[in-house]
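>>> What shape does this take:
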Amino acid sequence: MSGPLVGIKVLDLSRVLAGPYCTMTLGDLGADVIKVESPGGSDDTRHWGPPFQNNVSAYYLCANRNKRAITVNLKSEKGRQIIKDLAKQSDVLIHNFKYGTMEKWGLDYDSLKSINPGLIYCGITGFGKTGPYKHLPGYDFVIQAMSGLMSITGTEESGPMKVGVAISDVLTGMNAVIGILAALNERNQSGLGQSIDLALFDSQVSALVNAASNYLVSGKVPKRLGNEHPNIVPYQTFKTKDREMAIAVGNDGQFKRMCSAMGLDSLPSDERFLTNEKRLENRKVLTSILSDAFQQENASHWQSLLNQAGVPCGPINDMKAVFDEEQIQARNMLVEVDHPEAGKVSLVGSPIHYSRTPVSVRKHPPMVGEHTEEVLKELGLKEYEINSLKAEKVI
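Coordinates of the predicted model:
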């Protein structure tokens, strides 16, 4: 087995996307991840669809590979004891229950650190453990709305729009990975674990980056610009003769090379377009000139010319076009895994490419409770004890 996290044990009590995305990433990196659900399955994404592949949800498949799955009734004392026994042997525990739930069950950080002082305990909630919103539930869509992201997404005509994927969940999952890896590194020095308090709301607000900074510096509330950029021109989509494409001119040199490639040699010396600041002031005029020019040829023509000139550009791909891209194949960003119920499943590969300890897809996204007996036997339970727990509906 390869991967930089081989030997790290992760107890995953999360569901839906933010937590599972985090633990899938840890699993991709080699960690042994145990996914915990209630008997019968409690990860809502197992039922989100269509599409399904042989009754297995595509949504569930996207964030759950490289895990083992067990079922445990956390509302029972015996079930909670199983979690405590697993936590005692784990390096990391992650959950996304609402504020107060883990405390009610006696599975909060203070309770578990007494039996495992080295435990890294990551709790993901909508709004964190402090502040007036700490008791509120948080779904990605609501977070996109409240964080200001929707206010700057779309056009003035369209009104506020959400991003095409649950980006607040994905960002929070990535922040969870960062927080966990840093805490594991610190534990190498101190020998102690710690708790990590992660909120979807915080993660999304932190990701507003330049949009937030523009407001904090100027005091001006940003408007929706559609595919245009608030700070750079030209940095947007343009219609060509056959389709739209994206143009991203980030500096004056690129602007000059773009104009030269397009036969618009007079533009860079035009007083209105000499600098990016000038181009921002005269956005409408410049955009009109470029729009007329781009519509004279097909997108492939412009892409070839601009690529040769070193100007960032690209087609607007749909999903089929994305996974038909040669670059996707070359980077192993499309992988396949055999699933006992769904059959051969196609998954998006990991974007992390190590030179010595490569990421690998070792396990299919597990079925409900697929590894319950295996994991409990590793805890030392006998067959008759496992059967008794089944009869009592603890597992």
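
>>> only C-alpha atoms for contact and neighbour calcs from this point on.
Will do.

>>> the helices in the stretch 101-250 of the chain, which residues?
Taking DSSP state H, counting those that start in this stretch, the helices of the stretch 101-250 of the chain run over residues 101-104, 109-113, 140-146, 167-190, 200-206, 209-218.

>>> Let me know which of those helices is tucked in deepest.
helix 200-206 (a mean of 21; mean count of other Cα atoms under 10 Å).

>>> How about residues contacting stretch 70-89?
The contact list for stretch 70-89, computed with Cα atoms under 8 Å, 6 or more residues apart in numbering, reads 9, 11, 34-41, 93, 105, 107, 112, 115-116, 119, 368-373, 375, 379, 393-395.

>>> Can you add distance to residue 252 and give the helices of the stretch 101-250 of the chain back as a markdown table?
Output for the helices of the stretch 101-250 of the chain, formatted as a markdown table (distance: least, Cα to Cα, whole Å):
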| stretch | distance to residue 252 |
| --- | --- |
| helix 101-104 | 55 |
| helix 109-113 | 53 |
| helix 140-146 | 34 |
| helix 167-190 | 32 |
| helix 200-206 | 29 |
| helix 209-218 | 20 |
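
>>> want to put them side by side, so please do this one too:
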Amino acid sequence: MGPLDGIKVIELGQLIAGPYCGQVMADFGAEVIKIEPPGAGDPMRQWGRTDRDGDPVWFSVIARGKRSVTLNLRDPDGQQVLRDLVRDADVLIENFRPGTMERWGLGYDALSAINPRLIMARVSGYGQDGPYSKRAGFASVCEAAGGLRYISGYPDRPPVRVGLSLGDTMAGFNAAMGILLALQHRHATGRGQVVDSAIFEAVLGYTESMVAEYDAGGHIRERFGSALPGIAPSNAYAAADGREVIIGANGDGVFARLCEVMGRPELARDDRFADHQARGRNQQVLDVLVGEWTRTVPAQEIVDRLAEAGVPVGLAYTAADMLEDAHFEARQSVVRVPDPKRGTLAMQNVFPRLSDSPGAVRALGPELGADTDDVLSRRLGYDTDRIAGLRERGVI
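Just a heads-up that it's a prediction; the model follows:
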């Protein structure tokens, strides 16, 4: 039994941000009914790299543990089905452009009149109000608005992106956290509310002291490549075998241990590197010295020696490295989920871990509409003729 067992969630989201919120809820035990357009379904069913037979696999991850119901929300009958579903729901997740739900007569005012306990999580690029609220907001542009893109990459090149839709996932996680906070508030008041999770604000929330530094001192943080300005040594360094090793030895004691392993204990006493501020001022020189050493030692040997000495170190892992790593295996950080097509499918486990009521991956993403009849008959009490009529008219 997960900590959200008994919580009923309706997911209207598509692509990444809203569905990732639903993934988190399902991972921790909520019943998540994913509403998809009849015929095509969520575009995520076609996104991402394919398996060896040419079938995409991303949907299997982001829709894991959910149920799929097809429903045309542009049709008045489909809108009525959703209203019926809302009557006993705890949460509704949507990530349409702001105003879309209202045009369909499905805004929060309308739905909360049906169910005052309903929590509505609304995920969008720029939030539900403000001058930019109606703009389309994919993660790429919202990461830029939130400040992440400007500081990502090298100073002599255009900004780069992380190889993930990071803003979408961050906004989805923010929405999940907001739902949990709203559930706690509902325990005390009996009332639901709106959770407004904007992608640009999800990114902005992770920018540490960047705004305050500008406000207080006029400092604009710039791109600095694979390190952070003034934090040294903390970078990616090439090893003798061509692999890259990440070393973070910017604390005084840790730096001294690194110097011992390098065979250069005198560097810890050098005035240029004697403390945090000094190492920051001489960051480039220090990175050169560390890099000269790492290029003489194979990557795994660097990791083994530094880890033994208590210096933070690691390789830049690929998915292949993760599947072969003993620590990942011991903690079951990656799990294999039964898959009728492939036997099993490996994917990341559920995080964070709870000692008494942990989450779990219960099943892969469902086939389109796999649960439509069951949900409409068992949960809403629709008879077979009514369901058949809805299907004939293209509502489900």
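
>>> Superposing both, give me the TM-score.
After superposition, the two chains reach a TM-score (TM-score structural alignment, normalised by the length of structure 1) of 0.96; 394 aligned residues with a Cα RMSD of 1.6 Å.

>>> Can you list which of the contacts of stretch 70-89 of structure 1 are found in helices?
Of the positions in the contacts of stretch 70-89 of structure 1, 112, 372-373, 375 sit in helices, assigned by DSSP state H.

>>> Going by neighbour count, which of the residues you listed are buried?
For those, a burial check counting by 16 or more other Cα atoms under 10 Å picks out 112, 372-373, 375.

>>> how about these, which pair is most distant?
The span of these, defined through Cα to Cα, is set by 112 and 373 at 23.4 Å.

>>> show me where the stretch 51-200 of structure 2 has strands.
For the stretch 51-200 of structure 2, the strands defined by DSSP state E, counting those that start in this stretch occupy 67-70, 91-94, 119-124, 194-198.

>>> how far apart are the last one and its match in structure 1?
On superposition with structure 1, the mean distance recorded for strand 194-198 of structure 2 (mean Cα distance after the TM-score superposition for structure 1) is 0.9 Å.

>>> what angle sits between that strand and helix 166-189?
Between strand 194-198 of structure 2 and helix 166-189, the angle comes out at 160 degrees (axes from the mean of the first three to the mean of the last three Cα atoms, to 10 degrees).

>>> contacting residues around strand 194-198 of structure 2?
By Cα under 8 Å, 6+ apart, the residues outside strand 194-198 of structure 2 that reach it are 108, 119-128, 171-172, 174-175, 178-179, 182.

>>> Grab the most central residue of structure 1 for me.
residue 170 (2.3 Å; Cα atoms, centre = their mean).

>>> How about it, nearest residue that isn't a chain neighbour?
Excluding the flanking residues, the one nearest residue 170 of structure 1 by Cα to Cα, 6 or more residues apart in numbering is residue 18, at 5.6 Å.

>>> what do you get for residue 202 of structure 2?
Spatial nearest neighbour of residue 202 of structure 2, excluding adjacent residues (Cα to Cα, 6+ apart): residue 171 at 5.2 Å.

>>> wait, what's in contact with the one you found?
The neighbours of residue 171 of structure 2, taking Cα under 8 Å, 6+ apart as the test, are 17, 123, 197-199, 201-203.

>>> same thing but at 6 Å, please
Contact analysis of residue 171 of structure 2 by Cα atoms under 6 Å, 6 or more residues apart in numbering lists 197, 199, 202.

>>> Repeat that for residue 312 of structure 1.
Going by Cα under 6 Å, 6+ apart, residue 312 of structure 1 touches residue 248.

>>> what about 8 Å?
Residue 312 of structure 1 neighbours (Cα under 8 Å, 6+ apart): 247-249, 306.

>>> Next up, the contacts around residue 160 of structure 1.
With contact set as Cα under 8 Å, 6+ apart, residue 160 of structure 1 has these partners: 150-154, 224.

>>> ok, now with 6 Å
Applying Cα under 6 Å, 6+ apart to residue 160 of structure 1 gives the contacts 150-151, 153-154.

>>> now do residue 371 of structure 2
Contacts of residue 371 of structure 2 were listed using Cα under 6 Å, 6+ apart, and they are 67-69.

>>> Try it again at 10 Å.
By Cα atoms under 10 Å, 6 or more residues apart in numbering, residue 371 of structure 2 lies in contact with 33-34, 66-70.
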